[in-house]
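**Q** Sequence first, predicted model second:
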Amino acid sequence: MAALTKLLVVGVLRTRAARSITEPAALARADLHRRFRRLVEAHLREGWPVARFAASLGVSPDRLHAACTEAVRRSPQGILHDRLMLEAKRSLIYTTLPVSKIAFDLGFNDPAYFSRFFAARAGLSPAAFRRTNRGGET
């Protein structure tokens, strides 16, 4: 009985030790994800690649990827694309700007590439999305 109790105590202590080692690392990754999200907001329209965000944060792209994947189960590229799509949809619904102007405003150098990017994610072209979501207005 004493031996089982000792094994139980050792197991609890090892678990606590493992948590104390991993919790600071998990907190650091969560903080990195938050800082990445703030940078995305600040530089969304500048067309930064993930590597530039990582460099600005002082980490490797792989470390940024691990932090984002752990925090929200999305890659940094996925987070960036989601945010671009949200802004694109807002602009298409709430403004009358031409699609080409929206593309340039979001940091795309080529409106045709923006249209392909948007269509691949939304399932329809920016113009069709606008018509569908504004009741046929253009």
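**A** Looks like it came in fine.

**Q** From here on, just use CA atoms for contacts and neighbour counts.
**A** Noted.

**Q** Okay, buried residues for stretch 82-93 please.
**A** Neighbour counts over stretch 82-93 (16 or more other CA atoms under 10 Å) mark 83-85, 87-89, 91-93 as buried.

**Q** ok, structure two:
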Amino acid sequence: MIGTEAWLTRLLLMLVRHTRLSSSDNHDEAANEISVTDRFRELIDLHYRQNLPLRAYAAKLAISLVQLRAACACTTGQSPAKMIYSRIITEAKGNLIFGEMSVEQIASGLGFSDAAYFTRFFCMEVGQAPSQFRLTARE
């Protein structure tokens, strides 16, 4: 009986230690994903006007595209592309509300070679054309 009790105690301690290690690994993994996402946001702020492919961002972070997607999905619930789009839209909205540039100038400043494509992109993301957004926001 004492031998069985000692064996069960030992087994229980091994399980507790393993659980702690697994929990620590999960914490380290989550912290790493947050760090990757934060560094990705910094890169977005530096390069969102350049229309870089996602692979270029992953290369700058020294990770794979799969790792970048996983980190973004885990920490923000968004894809890396959606995070870039959100940054572009935020800048576009600011320019439309507070600036006097034309839609064509804003599009060019954000790295779009075609103002019509920018307008379609803005409509898909915001739900209205840039010029309509400007009028509504300024009223």
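**A** Yep, that arrived. Since the structure is predicted, the reported quantities are computational estimates derived from the model, not experimental observations.

**Q** counterpart of N26 of structure 2 in structure 1?
**A** In structure 1, the residue matched to N26 of structure 2 (TM-score structural alignment) is T22.

**Q** about what we covered before: now distance to Q77 of structure 1 and secondary structure too, for the buried residues of stretch 82-93 of structure 1, in TSV please.
**A** Shown next, in TSV, are those (distance: CA to CA, whole Å; DSSP: H, G, I helix; E, B strand; the rest coil):
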residue	distance to Q77 of structure 1	secondary structure
R83	10	helix
L84	10	helix
M85	12	helix
E87	15	helix
A88	16	helix
K89	18	helix
S91	21	helix
L92	22	helix
I93	24	helix
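
**Q** How about the contacts made by the aligned partner of S100 of structure 1 in structure 2?
**A** In structure 2, the residue matched to S100 of structure 1 (TM-score structural alignment) is E104. Neighbour list for E104 of structure 2: 114-115 [criterion: CA atoms under 8 Å, 6 or more residues apart in numbering].

**Q** so how far is F98 of structure 2 from E104 of structure 2?
**A** 16 Å (CA to CA, to the nearest Å).

**Q** cool, and M83 of structure 2?
**A** Separation of M83 of structure 2 from F98 of structure 2 (CA to CA): 23 Å.

**Q** Please apply the same query to P53 of structure 2.
**A** P53 of structure 2 sits 29 Å away from F98 of structure 2, going by CA to CA.

**Q** ok so, going back, quick check: which element contains the match of S100 of structure 1?
**A** Using DSSP states H and E, E104 of structure 2 falls within helix 103-109.

**Q** Have a look at how far, on average, that helix is from structure 1.
**A** Taking mean CA distance after the TM-score superposition for structure 1, the mean distance separating helix 103-109 of structure 2 from the aligned residues in structure 1 is 0.5 Å.
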